[in-house]
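**Q** Predicted model, plus sequence, below.
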Amino acid sequence: MEISQFFKDYGYIITVIIVPVGLWIGSIRYQNRQIRRNARLDLFLRLMAYRKTSTEHREWVIALNQIDVVFQDNQKVRDAWRNYFDSLNPKSQHFENANSFLLDMMSVIALSLGYKNLKQTDIDRVYVPHLFLSERAMKDMIQSEYLRNNLMSDGFSSSIDKEKYVQRLDYLIENSEPFTSDILKALKNVSCEKY
């Protein structure tokens, strides 16, 4: 009887104190879960938006670098990201299949967010207007022409001979990153034919 009497006497006080504190703690946990889910969803949507663009988009690179943090408690996503990351290395045996690893990673992320009906074929399908491709090709052409013109001159008005031009290109090829040196080698082959 003492316990029931205790609750009769102090039940109101306990209810007034404990219930609001419990609700407050529950709402904080709910908000934290929502914040984490929104961060995951935002990251997934950014990855989806830039998935077929060239790797030079900063948003794409930033989103990839956030995967380990945003999905820190999801080992499947982190393993899929690690596999995709390894496939991005040009020396990797999986370099040619990087897109397959990307699709796997995106599928794992989609499943973790509850997108059960989103298939890899859906993820692989993307709309890129012809205008975007034309703009990119034009920018690439302008950049290579700008580089070629700068390498072929000593200033604004004087040009150099083919031997000095080839020496400059060889120096740049030797002292640049592998990807850049491949581009410079291609430029050398094309421009030496034109010289």
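**A** Right, received. Where do you want to start? Numbers count the residues shown, from 1 in each chain.

**Q** rest of the way, CA atoms for contacts and neighbours
**A** Will do.

**Q** And the contacts of stretch 161-177?
**A** Residues outside stretch 161-177 that contact it (Cα atoms under 8 Å, 6 or more residues apart in numbering): L151, M152, T180, S181, D182, L184, K185, K188, C192, Y195.

**Q** What subset of these is buried?
**A** Neighbour counting with 16 or more other Cα atoms under 10 Å marks L151, M152, S181, L184, K188 as buried within the contacts of stretch 161-177.

**Q** I'd like the residues you listed as JSON lines, with distance to S27 and secondary structure appended.
**A** Formatted as JSON lines, the buried ones among the contacts of stretch 161-177 follow (distance: Cα to Cα, whole Å; DSSP: H, G, I helix; E, B strand; the rest coil):
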{"residue": "L151", "distance to S27": "63", "secondary structure": "helix"}
{"residue": "M152", "distance to S27": "67", "secondary structure": "coil"}
{"residue": "S181", "distance to S27": "56", "secondary structure": "helix"}
{"residue": "L184", "distance to S27": "58", "secondary structure": "helix"}
{"residue": "K188", "distance to S27": "64", "secondary structure": "helix"}
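
**Q** also this one, for the comparison:
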Amino acid sequence: MTPFEIVTAILNLLALILIPIIAVIIGQHLQNVSAKRKDKMDVFKTMMMNRIGWSVEGTRAMNIIDIVFSDDKNVRQAWSEYYHALCVKDPDEIQLKQMQQAQDKLLEKMAISLGYKDKITWETIQNPYVPKGMMEAMDQQQIIQKGQTELAKVAGAFAQMINTNAANQAPNRQEDNPHANT
């Protein structure tokens, strides 16, 4: 066997061993990249679907932003700003507007991260489709919830008043039983 044939045989043997290993490594890397993109897309889609209100799915999506977008500091910064805007107790109209703007900025950063920079614009994000009937139903639900809260407060105050009156009117057992001290 000539030296050329020996080198060729060794190279063929190495190729037979290394090519499948390299193919598996590349395939696994591509699957990981695809899974990360899918996770990011799932969070983005859920948040886009929940722009006009909250849902359990939307809350779950927000709670994994730091994980799913761990490699994108712009998204995580926008999420931090939105989170801080959401942490206001009893927000006024200005704070509600700031919350909405922070949410829109977060969605914009997510769109850019996913490669939709020129396809999903600021205007697209700020103009969700909201059917009139849906908004009326949401408003009605809010009125009902406020009414239930008020009713619960009144019922609690009434129960407390009854308990107070009952305690004040309850006879003292020692006074009723003349033989109690004997």
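**A** Now that the structure is in, tell me what you want to look at. No experiment lies behind these values; they were computed from the predicted model shown.

**Q** that older thread, put together JSON lines for the buried ones among the contacts of stretch 161-177 of the first structure, with distance to N97 of the first structure on each row.
**A** As requested, these are exported to JSON lines (distance: Cα to Cα, whole Å):
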{"residue": "L151", "distance to N97 of the first structure": "36"}
{"residue": "M152", "distance to N97 of the first structure": "38"}
{"residue": "S181", "distance to N97 of the first structure": "23"}
{"residue": "L184", "distance to N97 of the first structure": "25"}
{"residue": "K188", "distance to N97 of the first structure": "29"}
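
**Q** And those, which two are furthest apart?
**A** M152 and S181 (17.6 Å; Cα to Cα).

**Q** Can you tell me how far Q167 of the first structure is from A110 of the first structure?
**A** As judged by Cα to Cα, to the nearest Å, Q167 of the first structure and A110 of the first structure stand 51 Å apart.

**Q** Show me which of those two is the more surrounded one.
**A** Remark: of Q167 of the first structure and A110, A110 carries more neighbours, 22 against 12, as counted by other Cα atoms under 10 Å.

**Q** okay but that one is in contact with D122, surely?
**A** No. Here A110 of the first structure does not reach D122: they are 11.2 Å apart, not a contact under Cα atoms under 8 Å.

**Q** Give the buried residues for stretch 164-178 of the first structure.
**A** Quick answer for stretch 164-178 of the first structure (16+ other Cα under 10 Å): Y165, V166, L169, I173.

**Q** and which of the residues you listed is nearest M105 of the first structure?
**A** Looking across these and measuring by Cα to Cα, the closest to M105 of the first structure is I173, at 34.4 Å.

**Q** Next secondary structure element downstream of the helix ranked longest in the first structure?
**A** Longest helix in the first structure by number of residues (criterion: DSSP state H): helix 2-49. Per DSSP states H and E, the first helix or strand lying C-terminal to helix 2-49 of the first structure is helix 58-70.

**Q** Where in the second structure does that next one fall?
**A** The aligned range for helix 58-70 of the first structure in the second structure is 56-68, by TM-score structural alignment.

**Q** What residues sit buried inside the matching stretch?
**A** G58, A61, M62, I65, D66, V68.

**Q** Export those to CSV and append columns for distance to L18 of the second structure.
**A** Shown next, in CSV, are the buried residues of stretch 56-68 of the second structure (distance: Cα to Cα, whole Å):
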residue, distance to L18 of the second structure
G58, 45
A61, 41
M62, 43
I65, 38
D66, 37
V68, 33
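
**Q** so V70 of the first structure touches L41, yeah?
**A** No. Between V70 of the first structure and L41 there is no contact under Cα under 8 Å: 9.7 Å.
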